[in-house]
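Asks: Got a sequence here, can you build the structure:
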Amino acid sequence: MAGTPYEVTVDPRYSRPGAEPEDWTATLDLLATAQLYWLSTVLASGTPHVTPVAGAWHDDALWFCALPTEQKMRNLRTNPRCTMLTGTNVLGEGVDVTVTGEAVRVVDGAELEAAAQTFRTKYGPAWDYKVDGDLYQGAIGRAWGMRIAPRTVFAFRKDGVTQTRWRLAA
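Replies: From the prediction side, this is the model:
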């Protein structure tokens, strides 16, 4: 995501007085280097569903893959709006980041291959997925490649207490 996001604010209700916004580049670096993310979707009943996923920041979006039969994928077919987050489970230090947007299945082979290379570089041999038509073929089977273009990104700094929000152009 080149340049400055469309709107940056610090929420004074959840930030120390005089807090400055988090650095956008550092936030993107955190999204790119995190090893684990949590994907939050909504069941048909309206109940939240949260599950851990491997992910990659690629082409200005968060990517993950999943089998079409998984609960998260059934949820996303009904309602593509979701949130993906990463950070630390330590209170009082670090930064947690959430990305909210709509998950879209990617079917273009060249796009899938470019994202697969990002996964391979990040995770190494554990991420052995190859593009097979409009799917990934790998250790878990034939998976869909999913892309979440961010609409809103939050960074929650726990040491120094700052909540930064970026609203991105739709």
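
Asks: use CA for all of it now, contacts and neighbours both
Replies: Fine.

Asks: what comes up buried for the lengthiest helix in the chain?
Replies: As assigned by DSSP state H, the longest helix anywhere in the chain is helix 109-123. By neighbour count on 16 or more other Cα atoms under 10 Å, the buried set for helix 109-123 is 112-113, 115-120, 122-123.

Asks: this one as well, want them side by side:
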Amino acid sequence: MPEQLRPQRRSRRVAMAPDEVDAYLAEQRTCRVATTSEQGPHVTALWFVWHDRAVWLYSITDSQRWVDLNRDPRVAVLVDSGHDYLELRGVEITGTAEVVGEVPRTGADQPELAEPEALFARKYFDLDAMPYDGRHAWLKVTPNKIASWDFRKMRG
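Replies: The predicted structure is shown next:
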């Protein structure tokens, strides 16, 4: 993680505190991942876990996202929710993606992946251990900026 995250400048009144960001990202299931392809912006929805102040993505290794991030590791990740205006909440993370572990992931011992894989297996598969399919590998997104909003804070 960078020495210090760039501070959020706008909308501080509705910004989430770090513990609120942690709780929100732990409960949400889907993020949008924005990369830059040779043709321009590319956005996909993906499952994720938030661990140790980083976004962990279990990505298909022959996806456009994987190609993009291997060419240019800069990435934006958006997680948002809410229907009515005063329910809107979200977190936008900009940072750098790096491959962690084997490609594709087959389950070889990788201590850095133990906790993200346990979280992912429980969150999405209701399992204690991660299932491997020989098509996915891990990307760790280290934030350089986190912007958040919780419009519920605007209620009188």
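
Asks: And Tyr58 of structure 2, how far from Leu46 of structure 2?
Replies: Distance from Tyr58 of structure 2 to Leu46 of structure 2, counting by Cα to Cα, to the nearest Å: 8 Å.

Asks: out of the two, which sits in the more crowded spot?
Replies: Tyr58 (19 against 14; other Cα atoms under 10 Å).

Asks: Next, that one: secondary structure please.
Replies: Following DSSP: H, G, I helix; E, B strand; the rest coil, the label given to Tyr58 of structure 2 is strand.

Asks: returning to what we had before: now the element after the longest helix of structure 1, going C-ward?
Replies: Per DSSP states H and E, helix 109-123 of structure 1 leads on to strand 130-132 as the next helix or strand towards the C-terminus.

Asks: by contact count, what packs against the following helix or strand past that next one?
Replies: Going down the chain from strand 130-132 of structure 1, the next helix or strand is strand 135-138, by DSSP H and E. Using 3 or more Cα pairs under 8 Å, 6 or more residues apart in numbering; DSSP states H and E, the elements in contact with strand 135-138 of structure 1 are strand 130-132, strand 141-157.

Asks: Identify the residue of structure 1 aligned to Met130 of structure 2.
Replies: Using TM-score structural alignment, the partner of Met130 of structure 2 in structure 1 is Tyr129.

Asks: Pretty sure its match sits against Gln137.
Replies: Yes: here Tyr129 of structure 1 reaches Gln137: they are 5.3 Å apart, a contact under Cα atoms under 8 Å.

Asks: What is the neighbour count of Gly55 of structure 1?
Replies: Gly55 of structure 1 sits with 27 neighbouring residues when counted by other Cα under 10 Å.

Asks: For the alignment partner in structure 2 of Cys65 of structure 1, list the residues it contacts.
Replies: Counting by TM-score structural alignment, Cys65 of structure 1 corresponds to Tyr58 in structure 2. Residues counted as contacts of Tyr58 of structure 2 (Cα atoms under 8 Å, 6 or more residues apart in numbering) are 47-48, 136-139.

Asks: Fine, thanks again, bye for now.
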